[in-house]
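**Q** just coords:
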């Protein structure tokens, strides 16, 4: 397993991070997958207080249970705060109250006394950023969090937060955006800003919700066990399931074959070729997926291969199928649909 520095800090994260967004609520699946991730050399685990079913926090609970008894010093545990975890107005956002209460609950569920990377799950325009950063600084000084990150923040928001973090002497070193061959909205603004500020990406959905793994085929119905049929996953994967995009993914298959790789391995290798990416967050519903996908670390994609990939993602009728608009960065949490409340 490769390890890479997270931003300009001394923290090393595994190049593949295990994420338990959808598997968090099924202990019988998630526990086996987490143990398989450890066996594959993965040392970094990403979750959030909002992950899991039938109730929020289940993802953290499953992760904490699966990691119990492991050498804590050898692990990097990341979780998040912001999205709604209850019906009340203070059960969400980045106020001091919600951050303080959320981190206490996360520590209990994760069965640990500190969180290595604590991330603001979305930007919160309803709370002054000074209040948010001061709350994070207090947690850092008390040893409850080691490093700070953000997820799906714009370049301007990250730059403002980083300036406050420097004043407060807390290490803001990570950004967790969505990023894949098909979704490159961070390239124009967020990535240059992060490079300038010494912030690394830990990217989610590098397989575009399974589309880049060849999970869906042109002209065929989505498999019953796929994310497209999942109540929560379906609203994310739906943006990719067009006949033009699925046909483009089929054009990627010969490129993968030429590298003796699967489509998933090719997609992960493409993401990890970006020097600003410290780690790609990979979910799994079966342990075998993990052992297979980590082989992406053995792939090296040269310039000619990168050019072939871009050509495959261009459609004669629809043109460039890659989403590049920086305005497509996820909306702040207060305009997102709540999953339960």
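**A** Nice, I can see it. All values reported here derive from a predicted model rather than from experimental measurement.
**Q** from here on, contacts and neighbour counts on C-alpha atoms
**A** Noted.
**Q** show me where the stretch 101-250 of the chain has helices.
**A** Along the stretch 101-250 of the chain, counting by DSSP state H, counting those that start in this stretch, helices occupy 129-141, 155-168, 190-197, 234-237, 243-258.
**Q** Which positions in stretch 94-104 come out as buried?
**A** By neighbour count with 16 or more other CA atoms under 10 Å, stretch 94-104 contains the buried residues 94-96, 98-100, 102-103.
**Q** what's the closest of the helices of the stretch 101-250 of the chain to residue 209?
**A** helix 234-237 (5.4 Å; CA to CA).
**Q** Who are the packing partners of the closest one?
**A** The contact analysis (3 or more CA pairs under 8 Å, 6 or more residues apart in numbering; DSSP states H and E) places helix 234-237 against no helix or strand.
**Q** And for that helix, what's in contact with it?
**A** Identification of contacts with helix 234-237 by CA atoms under 8 Å, 6 or more residues apart in numbering yields 208-211, 227-228.
**Q** Now do that helix: distance to the chain's middle.
**A** Here the centre of helix 234-237 is set off from its chain's centre by 15 Å, with CA atoms, centre = their mean, to the nearest Å.
**Q** Presented hereafter is structure B, for comparison with structure A:
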């Protein structure tokens, strides 16, 4: 049972919605329609990132929220193109909150593992942000199991914890079952996986000739476009 809740005390929904395509393949109208459909279905968890589409995803999601954030869990991620230093994290969080139009980010993830910056600086900064009310829960994304445990050990020393982990996980990418899921279960870390449908692969749409990220995105083509 996840300890993550909305500001109003509602538990995080079992399903979440990834806004990665907001400002890319989803324009303002379709983004609004998808958001409203999710809320109507009981979904209160919406995920984005500082780096998605040059900030357009955060900005578009923020325009849709319009004062409703207390009823929702909004997750975003630190930039993935620069070290996770104190200055970089503070500047990026301020920009993300401005784009989203919210005072506090519910789940703030490190988008990737940073081998250059000491964990004490990175997670010490996240802990400060948390104590100041700028973020509510600390998350990590694209971390290996040993990296999660190293980070968790640092967090324990400064009286905080990792609350959420966002790994890639679906029926054709199941590596997380070996170590990451057991680590998260042991450490009481909520798992909020990305790419659950494999870029559309698991919907079956490509068997009927439909187009999508497997044709348009080199990363997805490499990840999911293999003959097997």
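**A** Arrived safely, thanks for sending. Please read these numbers as outputs of a predicted model, since none were measured by experiment.
**Q** can you pull out the strands in structure 1?
**A** Secondary structure of structure 1 (DSSP state E): strands at 3-5, 12-14, 16-19, 44-46, 76-81, 115-120, 145-150, 172-175, 200-203, 277-282, 314-315, 319-320.
**Q** Dump these to a markdown table, plus distance to residue 236 of structure 1 and mean neighbour count.
**A** What follows is those, written out as a markdown table (distance: least, CA to CA, whole Å; neighbours: other CA atoms under 10 Å):
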| stretch | distance to residue 236 of structure 1 | mean neighbour count |
| --- | --- | --- |
| strand 3-5 | 28 | 17 |
| strand 12-14 | 26 | 21 |
| strand 16-19 | 16 | 28 |
| strand 44-46 | 19 | 25 |
| strand 76-81 | 19 | 24 |
| strand 115-120 | 20 | 24 |
| strand 145-150 | 20 | 23 |
| strand 172-175 | 20 | 28 |
| strand 200-203 | 15 | 27 |
| strand 277-282 | 15 | 26 |
| strand 314-315 | 22 | 16 |
| strand 319-320 | 20 | 13 |
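**Q** what's the closest of those to residue 66 of structure 1?
**A** Closest approach to residue 66 of structure 1 among the strands of structure 1 (CA to CA): strand 44-46, 11.1 Å.
**Q** compared with structure 2, how much does the closest one deviate?
**A** When structure 2 is superposed, strand 44-46 of structure 1 averages 0.5 Å from its matched positions, counting by mean CA distance after the TM-score superposition for structure 1.
**Q** circling back: would you tell me which of the strands of structure 1 gets closest to residue 222 of structure 1?
**A** Closest of the strands of structure 1 to residue 222 of structure 1 is strand 277-282, at 20.6 Å (criterion: CA to CA).
**Q** got the buried residues of stretch 94-104 of structure 1 as CSV, with distance to residue 135 of structure 1 columns?
**A** As requested, those are arranged in CSV below (distance: CA to CA, whole Å):
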residue, distance to residue 135 of structure 1
94, 9
95, 8
96, 5
98, 10
99, 7
100, 7
102, 12
103, 11
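**Q** Give the full set of residues in contact with the most centrally placed residue in structure 1.
**A** For structure 1, the residue nearest the mean C-alpha position is residue 204 (2.8 Å; CA atoms, centre = their mean). By CA under 8 Å, 6+ apart, the residues touching residue 204 of structure 1 are 176-179, 280-282.
**Q** If you map those onto structure 2, which are still there?
**A** Retained in structure 2 (both residues aligned by TM-score structural alignment, their matches' CA atoms under 8 Å) from these: 176-179.
**Q** May I see the strands of structure 1 organised as CSV, with distance to residue 238 of structure 1 added?
**A** Converted to CSV, the strands of structure 1 look like this (distance: least, CA to CA, whole Å):
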stretch, distance to residue 238 of structure 1
strand 3-5, 32
strand 12-14, 30
strand 16-19, 20
strand 44-46, 24
strand 76-81, 25
strand 115-120, 25
strand 145-150, 25
strand 172-175, 24
strand 200-203, 19
strand 277-282, 19
strand 314-315, 19
strand 319-320, 18
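**Q** I'd like to know which of those strands lies nearest to residue 252 of structure 1.
**A** Of the strands of structure 1, nearest to residue 252 of structure 1 by CA to CA is strand 314-315, at 11.1 Å.
**Q** Counting by contacts, list what the closest one packs against.
**A** On a contact count with 3+ CA pairs under 8 Å, 6+ apart, strand 314-315 of structure 1 meets helix 243-258.
**Q** measure residue 243 of structure 1 to residue 23 of structure 1 for me?
**A** Distance of residue 243 of structure 1 to residue 23 of structure 1, given as CA to CA, to the nearest Å: 28 Å.
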